[in-house]
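Engineer: Sequence below, structure please.
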Amino acid sequence: MSEFKAQARPDRASQQSDPKISRHRAEPAKPASAWSGLTARIPSLGRRAAVVATACTVLVGVGAAGQAADQATPSAAEPAAATADAGQTLSFDKTLISALPAPSSASIAPQSSSQAAAAKAATVKAAAANAAAAKTAAAETAAANAAAAKTAAAANAAAVAKANAAQAAAAKAAAAKAAAAAKAKTAAPVALNDPAGAQAYAASKLGSFGWSADQMQCLKRLWTKESEWRTTATNASSGAYGIVQSLPAEKMATAGADYRTNYRTQINWGLDYIKERYDSPCGALNWHLAHNWY
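Structural biologist: Reported below is the predicted structural model:
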């Protein structure tokens, strides 16, 4: 304000005679019109809010000063100066307003109902898509977890079944083995050392080989020297076994599998051996007496 007054005061006489100044004196400075123009051009909400706020502050001060100048009665000394100030102030206001940037149509144009509906529909669609994606992901995760649990349960059940089968097979095998051992123990023949019974059996067999009863005396003496007619007699040095002292003992298996426990099997094999090698029990005894073996 002071700068503009300094420029206007030296030519006050000419300003008083100027019809333009007289017109400015007759008409007030119209700060309200300048304010109305400013508010019409400045958007209520825009991207240049800071610049508009600053301009409004300046214009409010200018308008207040103009109204004060209109209400006050100028003195006789400075009638032309007041008029010049008002005109200069209005010119400044117009210059400032014209320098302000025009608001963009995007900042002041209200959003149409169709645009708002489209935006709302897009938001709803995006939310629905997100919800559907989350639901699908949750379903896939649940399905994967269920499949993994089912697979683990099946594997566990198979392992348990396999272990149970193995245990059952082991128990069955153990039971079979125990039963076989018990059966073998029960069925295994017990070697019977019965010299009298063995001699009676040998005497009963002489006739089947064509020998007379007197051959029994030679046979009794022969096998008494060899084994004392004991079924389990064993020669510690040679390993000869049984009543007939077979060497090795397995030779008597041709007469029966029970050659180690049954004196009858041993006697049957021994009589065949004497018949083949010495023709009679007395012939076998004579050889034994001469060689100490037969």
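
Engineer: Every contact and neighbour count from this point should use C-alpha atoms.
Structural biologist: Fine.

Engineer: name the element A65 belongs to?
Structural biologist: Element membership for A65 (DSSP states H and E) is helix 49-71.

Engineer: Quick check: next helix or strand after that helix?
Structural biologist: Sequence order places helix 79-99 as the next helix or strand after helix 49-71, per DSSP H and E.

Engineer: Output the contacting helices and strands for that following helix.
Structural biologist: The contact analysis (3 or more C-alpha pairs under 8 Å, 6 or more residues apart in numbering; DSSP states H and E) places helix 79-99 against helix 2-8, helix 12-17, helix 19-26, helix 31-41, helix 49-71.

Engineer: Would you mark the buried spots in the third one?
Structural biologist: The one in question is helix 19-26. Judged by neighbour count using 16 or more other C-alpha atoms under 10 Å, the buried positions of helix 19-26 are I21, S22, H24, R25.

Engineer: still on that earlier bit, make TSV from the helices and strands packed on helix 79-99 and add distance to A161 to it.
Structural biologist: As requested, the helices and strands packed on helix 79-99 are exported to TSV (distance: least, C-alpha to C-alpha, whole Å):
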stretch	distance to A161
helix 2-8	107
helix 12-17	120
helix 19-26	113
helix 31-41	89
helix 49-71	80
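
Engineer: For T254, which of those helices is the nearest?
Structural biologist: Among those, helix 49-71 comes nearest to T254, with 127.9 Å by C-alpha to C-alpha.

Engineer: Show me what the closest one is packed against.
Structural biologist: Against helix 49-71 (3+ C-alpha pairs under 8 Å, 6+ apart) you get helix 31-41, helix 79-99.

Engineer: And this one, please, so the two structures can be compared:
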Amino acid sequence: MAHLLRIAAVTAASCCAVLIAAPIATSDPFEPVLSADLGSSTPALASKMIARLIVPPHHFAAFDSIITHESGWNTFAINPASGAYGLGQALPPEKMSSHGWDWQFNPLTQIRWAYDYMNLRYGSPEAAWVFWQAHHWY
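Structural biologist: Alright, predicted model coming up:
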């Protein structure tokens, strides 16, 4: 599994690099498909691709909803009011160190932590999402 995750991470990074480097024809009268915004969403896309390999398909929609609302899939997201950090907005952020020394910058570590947190605290990502919808936090 670790080998597959490394391949997925490299593939995601390679695909994103190709997309960013792809030339855009300026003489075309139509809007370009690629925009400057792609660069900022590239890490989020890569993180989401990695999550699809870790989170079982039947849990992914709820997991995705929570991560999207909590951090917008930004590995470095910080809540200025609480100090919560990362994809799953861990509070305190150091809790994620239980899943790896690289918790501050590795989306794989943060995804594993968030998925385990949802299962341990709520029983499943679906139950965590139900709670989130009622309280706007989890």
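
Engineer: Quantify their similarity with the TM-score.
Structural biologist: TM-score of the superposed chains, computed with TM-score structural alignment, normalised by the length of the second structure, equals 0.67; 97 aligned residues with a C-alpha RMSD of 1.2 Å.

Engineer: looking at the second structure, where would I find the counterpart of the longest helix anywhere in the first structure?
Structural biologist: For the first structure, the longest helix by residue count, based on DSSP state H, is helix 113-187. Per TM-score structural alignment, helix 113-187 of the first structure has no counterpart in the second structure.

Engineer: Aligned to L206 of the first structure, what sits in the second structure?
Structural biologist: In the second structure, the residue equivalent to L206 of the first structure is V55, according to TM-score structural alignment.

Engineer: quick one on the thing from earlier: ok now the helix holding A65 of the first structure, how far from the chain's centre?
Structural biologist: Centroid separation between helix 49-71 of the first structure and its chain, computed with C-alpha atoms, centre = their mean, to the nearest Å, is 74 Å.

Engineer: cool, stretch 58-70 of the second structure as well?
Structural biologist: 9 Å.

Engineer: ok, average deviation of that stretch from the first structure?
Structural biologist: On superposition with the first structure, the mean distance recorded for stretch 58-70 of the second structure (mean C-alpha distance after the TM-score superposition for the first structure) is 1.2 Å.

Engineer: tally of neighbours for W73 of the second structure?
Structural biologist: 24 (other C-alpha atoms under 10 Å).

Engineer: if I pick it, what's in contact with it?
Structural biologist: Counting by C-alpha atoms under 8 Å, 6 or more residues apart in numbering, W73 of the second structure makes contact with A44, L45, S47, K48, I67, L87.

Engineer: Distance check, whatever residue of the first structure lines up with the last one against F4 of the first structure.
Structural biologist: Alignment note: L87 of the second structure maps to I243 in the first structure; criterion TM-score structural alignment. When C-alpha to C-alpha, to the nearest Å is the yardstick, I243 of the first structure and F4 of the first structure sit 161 Å from each other.

Engineer: Spit out the contact partners of the residue mapped onto T231 of the first structure from the second structure.
Structural biologist: Following TM-score structural alignment, the counterpart assigned to T231 of the first structure within the second structure is T75. Contacts here follow C-alpha under 8 Å, 6+ apart; on that basis T75 of the second structure touches A44, G86, L87, Q104, F105, N106, P107, Q110.

Engineer: In the first structure, what residue corresponds to the fourth one?
Structural biologist: Read that as Q104 of the second structure. Using TM-score structural alignment, the equivalent of Q104 of the second structure in the first structure is R260.

Engineer: Excluding covalently adjacent residues, which one is nearest to P79 of the first structure?
Structural biologist: Sequence neighbours aside, Q16 is the residue nearest to P79 of the first structure in space, at 7.5 Å (criterion: C-alpha to C-alpha, 6 or more residues apart in numbering).

Engineer: before we move on, the earlier item: list the buried ones in the helix holding A65 of the first structure?
Structural biologist: Across helix 49-71 of the first structure, burial judged by 16+ other C-alpha under 10 Å covers V52, A55, C56, L59, V62, G63, A65, G66, Q67, A69, D70.

Engineer: Report the aligned residue range of the second structure for that helix.
Structural biologist: Taking TM-score structural alignment, helix 49-71 of the first structure hits no residues over in the second structure.

Engineer: Also stretch 12-30 of the first structure?
Structural biologist: Counting by TM-score structural alignment, stretch 12-30 of the first structure sits on no residues of the second structure.

Engineer: I would like the residues contacting that stretch, please.
Structural biologist: Residues outside stretch 12-30 of the first structure that contact it (C-alpha under 8 Å, 6+ apart): G66, Q67, D70, E78, P79, A80, A81, T83, A84, A86, G87, L90.

Engineer: Could you dump those into TSV and include distance to T136 of the first structure?
Structural biologist: Output for those, formatted as TSV (distance: C-alpha to C-alpha, whole Å):
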residue	distance to T136 of the first structure
G66	71
Q67	71
D70	76
E78	86
P79	85
A80	84
A81	82
T83	79
A84	79
A86	74
G87	74
L90	69
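
Engineer: Just the closest of those to N156 of the first structure, please.
Structural biologist: Using C-alpha to C-alpha, L90 comes nearest to N156 of the first structure of those, at 95.5 Å.

Engineer: Pull up the gap between the closest one and W35 of the first structure, please.
Structural biologist: For L90 of the first structure relative to W35 of the first structure (C-alpha to C-alpha), the value is 11 Å.

Engineer: still on that earlier bit, need the contacts of W73 of the second structure in JSON lines with distance to L4 of the second structure, neighbour count and secondary structure, can you?
Structural biologist: Output for the contacts of W73 of the second structure, formatted as JSON lines (distance: C-alpha to C-alpha, whole Å; neighbours: other C-alpha atoms under 10 Å; DSSP: H, G, I helix; E, B strand; the rest coil):
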{"residue": "A44", "distance to L4 of the second structure": "19", "neighbour count": "19", "secondary structure": "helix"}
{"residue": "L45", "distance to L4 of the second structure": "17", "neighbour count": "17", "secondary structure": "helix"}
{"residue": "S47", "distance to L4 of the second structure": "14", "neighbour count": "23", "secondary structure": "helix"}
{"residue": "K48", "distance to L4 of the second structure": "15", "neighbour count": "21", "secondary structure": "helix"}
{"residue": "I67", "distance to L4 of the second structure": "22", "neighbour count": "20", "secondary structure": "helix"}
{"residue": "L87", "distance to L4 of the second structure": "21", "neighbour count": "29", "secondary structure": "coil"}
